[in-house]
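3D, please:
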Amino acid sequence: MKDIVIIGGGPIGIACALECEKRKWNYVILEKGALTNSLYNYPKNMTFFSTSEKLEIDAIPFISKNPKPNRDEALEYYRRVATSNAIKIHLYESVEQLKKTNHYFTITTNKTTYQSKNVILATGFYDIPNDLGIPGENLPKVTHYYKEAHPYSMQDVIIVGASNSSVDAALEIWRKGGRVTMVVRGETIGERVKYWVRPDIINRIDEGSITAYFNSEVIEIKPSEVVIRTPDGTKTLPNDYVVALTGYKPNFDLLNQVGISLSDDAIKRPVYNENTMESNVEGLYLAGVICGGMETHKWFIENSRIHAKLIANHLEQTLG
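Model prediction:
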């Protein structure tokens, strides 16, 4: 029997583990992929919007070459924090079922079963992409993740979306020789795009280096073409690859399994106490991005790292 099972081995899950270590609680982190799996799946050349000190957990210094660290520096930092503190984590172990019976939780994974007095869900949202829901989305040339530009050199590439990830992908692929077209539902590039990148993409569109269709959407993907709906009518474009960076969502199935209540609106925000982070299910706590439901831009590392201490302070009342 564990005192705590932490589901999710990202920065916030690691922060929760550090609080458990201080109090000598019997805990384990279960992570479905690599350590900080979401960060690992970020584009290789990604630079954070936040400065390094805002990404620190448990006041452990994060030193980077520039004020805003890149992906590799973040991976190194959280890896060092995890290994130097000998946190207890099982990698590549995915949770398949989570339920509460009487006064404890049963957590079934792809490898074994655990029982725990408490559970912390720190699963983030990056593992489940928002589907386009159109014909051809399952073709091999379609991806919801972007890693690097090289495979798209000299190819006709459709980028769906106008978020930070979409803009970064469009610029990098264009600079590596790809023929880039952006298809954007809104009327302009997203306002949340990094302030030092937004002028770059707007200038590339204005000069014609990157084609952009605004107030438009992809309606069908074919082996060598893409059909889009625009204000000027339907257009069929030559295409080799579609990079559909349409956002991601939390694992609502896991929340529903264990009985966490969600708001009735499209946001599906889980119910929890903001002072303790305990959900409507006693003994089950939420930490990090998952607290926002579909509002995935509300919580970041810098403003949710405090969740670990809030949860630990509340658990001290029962675990000591």
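
Going by C-alpha atoms from here, please, whenever you check contacts or count neighbours.
OK.

need the helices for this protein, in chain order.
Using DSSP state H, the helices found in the chain span residues 11-23, 37-40, 71-84, 164-175, 198-206, 252-258, 301-304, 307-319.

so what secondary structure elements neighbour the fourth one?
Right, helix 164-175. strand 156-160, strand 179-183, helix 198-206 (3 or more Cα pairs under 8 Å, 6 or more residues apart in numbering; DSSP states H and E).

Could you dump the ones you listed into CSV and include mean neighbour count and distance to residue 81?
Shown next, in CSV, are those (neighbours: other Cα atoms under 10 Å; distance: least, Cα to Cα, whole Å):
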stretch, mean neighbour count, distance to residue 81
strand 156-160, 24, 36
strand 179-183, 24, 39
helix 198-206, 15, 33
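
Residue 318 and residue 25, how far apart?
Distance from residue 318 to residue 25, counting by Cα to Cα, to the nearest Å: 11 Å.

again with residue 197
For residue 197, the distance to residue 25 - Cα to Cα - is 44 Å.

swap in residue 50?
32 Å.

Spatially nearest residue to residue 131, not counting backbone neighbours?
residue 246 (7.5 Å; Cα to Cα, 6 or more residues apart in numbering).

residues touching the one you found, list them.
Neighbour list for residue 246: 129-132, 144, 160-161 [criterion: Cα atoms under 8 Å, 6 or more residues apart in numbering].

let's see 7 Å
Residues near residue 246 by Cα atoms under 7 Å, 6 or more residues apart in numbering: 130, 160-161.

on that earlier part again, okay, residue 318 and residue 25: which has more neighbours?
More crowded of residue 318 and residue 25, by other Cα atoms under 10 Å: residue 25, with 16 against 9.

pretty sure the more buried one is touching residue 3, no?
Yes: between residue 25 and residue 3 there is a contact under Cα atoms under 7 Å: 6.3 Å.

one more to put side by side:
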Amino acid sequence: MQETLDIIIVGAGPIGLCCGLEAKVRGLRYMILEKGCLVNSLYHYPVNMTFFSTSERLEIGGVPFVSNNAKPTRNEALEYYRRVAVAAALDIRLFEKVETVGKNANGFEVHTSGGHSYQAKYIVMATGFYDMPFLLNVPGEDLPKVTHYYNDPHFYAFRKVLVVGANNSAVDAALETWRKGAAVTMVVRQEEIGTRVKYWVRPDIVNRIQEGSIKAYFNSCISEIREQEVDIFTPEGKITLANDCVIAATGYQPDLSFLQKLGIELSEDVVRKPSYDPVTHETNVPGIYLAGVICGGMDTHSLFIENSREHAIKIMDHIAGNLS
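Predicted coordinates:
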């Protein structure tokens, strides 16, 4: 008969790993399930990305994070979290997507891709939000030339690139591809570059736009994408630009529909915040907890690694107390 674990943690991002570390410290039987690679969301960040936070604010489990500069890079973060997982010998099953979670006599039964099933008394959802982009919902968005996941700027060298958005991802894509020789145009719904853009980067993009190196259309939006052109609605009317590639840096959203399938209630406003106790992080479904950015619903800018680490402590303290 299959062993019933104390906890199954869904998501092997930094907060999911943090939950695993806290469970192990308390002697709880746990398993971490992840649909992709280790810290899958961080892996999909642009290869040259630098974090806004300093390295010590990204630390988990008391393990020092030493980086070459105060603000670490994506590659340094990937190496750090891998070392944490190895050093702690965390029980992680990668590339195993959770498909269903059902109640049973022992607590919960979890079915994953590949036909695997596991039993646990408690479930912790630490699934983040990076895997579901906000779509433009315009004709041509499904063309191969369009991506919602900007990665390496070299691919765009000497090409006509349109970047949609005005926050960190869009600004990084615009500046990096321009520096590799791309002809870059930005399309921005608002009247200016986003105020949340990293303070050492924002002056750079503003200056490049002002000098004309990067063209920007503010208060504008894409209306159609074709193989070699894009149409843009601007305050001066519709214009058509020659184009090779579109980087739609429009942001991402959590998979709230999966939470609803579990019976977790969402607020009826635009934030759609899941229902949970802020002291214990247990949801309205007894035995299911939330950790990390998923707690904010659609407000994905309120929770980060540094202010979500405490979620793991609250959750594991409550579960350990229930099991004692």
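
what's the TM-score here?
Remark: TM-score between the superposed chains equals 0.98 [TM-score structural alignment, normalised by the length of structure 1]; 320 aligned residues with a Cα RMSD of 0.9 Å.

returning to that earlier point: looking at the helices of structure 1, which is closest to residue 105 of structure 1?
helix 252-258 (9.0 Å; Cα to Cα).

how about that closest one: buried residues?
The neighbour-count criterion (16 or more other Cα atoms under 10 Å) identifies 252, 254-255, 258 as the buried residues of helix 252-258 of structure 1.

Same check on stretch 105-115 of structure 2?
107-112.

Closest to residue 155 of structure 2 out of the residues you listed?
Nearest member of the buried residues of stretch 105-115 of structure 2 to residue 155 of structure 2, counting by Cα to Cα, is residue 112, at 35.1 Å.

Counterpart of that closest one over in structure 1?
Mapped onto structure 1 by TM-score structural alignment, residue 112 of structure 2 lines up with residue 109.

so what's its match up against?
93-97.

any idea how far the nearest residue to it once chain neighbours are set aside is from residue 6 of structure 1?
Leaving aside its sequence neighbours, residue 109 of structure 1 sits nearest to residue 95 (Cα to Cα, 6+ apart; 4.2 Å). Going from residue 95 of structure 1 to residue 6 of structure 1 by Cα to Cα gives 11 Å.

Compare neighbour counts for the two and give me the winner.
residue 6 (27 against 19).

Check the alignment and tell me where the more buried one lands in structure 2.
By TM-score structural alignment, residue 6 of structure 1 lines up with residue 9.

try residue 89 of structure 1
In structure 2, residue 89 of structure 1 lands on residue 92 (TM-score structural alignment).

Am I right that residue 108 of structure 2 is in contact with residue 102?
Yes: using Cα under 7 Å, residue 108 of structure 2 is in contact with residue 102, at 5.5 Å.

Output the residue interval of structure 1 matched by stretch 237-257 of structure 2.
Going by TM-score structural alignment: stretch 237-257 of structure 2 matches residues 233-253.

ugh, typo on my part, it should be stretch 33-46 of structure 2
The aligned range for stretch 33-46 of structure 2 is 30-43, by TM-score structural alignment.

can you tell me the distance between the two ends of that stretch?
End-to-end distance (Cα to Cα), stretch 30-43 of structure 1: 24 Å.

Check stretch 41-60 of structure 1 too.
Span of stretch 41-60 of structure 1 from end to end, Cα to Cα: 24 Å.

What residues of it count as buried?
42-43, 46-47, 51-57.

middle-most residue in structure 2, spatially?
Most central in structure 2 under Cα atoms, centre = their mean is residue 130, positioned 2.7 Å from the mean C-alpha point.

Which residue in structure 1 aligns with that residue?
So residue 130 of structure 2 corresponds to residue 126, using TM-score structural alignment.

what about the closest residue in space to that match that isn't next to it in sequence, neighbour count?
Residue nearest to residue 126 of structure 1 in three dimensions, not counting chain neighbours: residue 248, with 5.5 Å by Cα to Cα, 6+ apart. Using other Cα under 10 Å, the number of residues around residue 248 of structure 1 comes to 17.

Check whether residue 248 of structure 1 really touches residue 132, as I assumed.
No: with contact defined as Cα under 7 Å, residue 248 of structure 1 does not reach residue 132; the gap is 11.4 Å.

Using CSV, lay out the contacts of residue 109 of structure 1 together with distance to residue 136 of structure 1.
What follows is these, written out as CSV (distance: Cα to Cα, whole Å):
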residue, distance to residue 136 of structure 1
93, 31
94, 29
95, 30
96, 29
97, 31
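
Buried subset of the residues you listed, written for ChimeraX?
Selection of buried members from these for ChimeraX, criterion 16+ other Cα under 10 Å:
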select :93,94,95
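
any idea how far residue 214 of structure 2 is from the residue nearest to residue 247 of structure 2 when sequence neighbours are not counted?
Distance criterion Cα to Cα, 6+ apart; nearest residue to residue 247 of structure 2, sequence neighbours excluded, is residue 163 at 4.8 Å. Plainly put, residue 163 of structure 2 is 10 Å away from residue 214 of structure 2 if you go by Cα to Cα.
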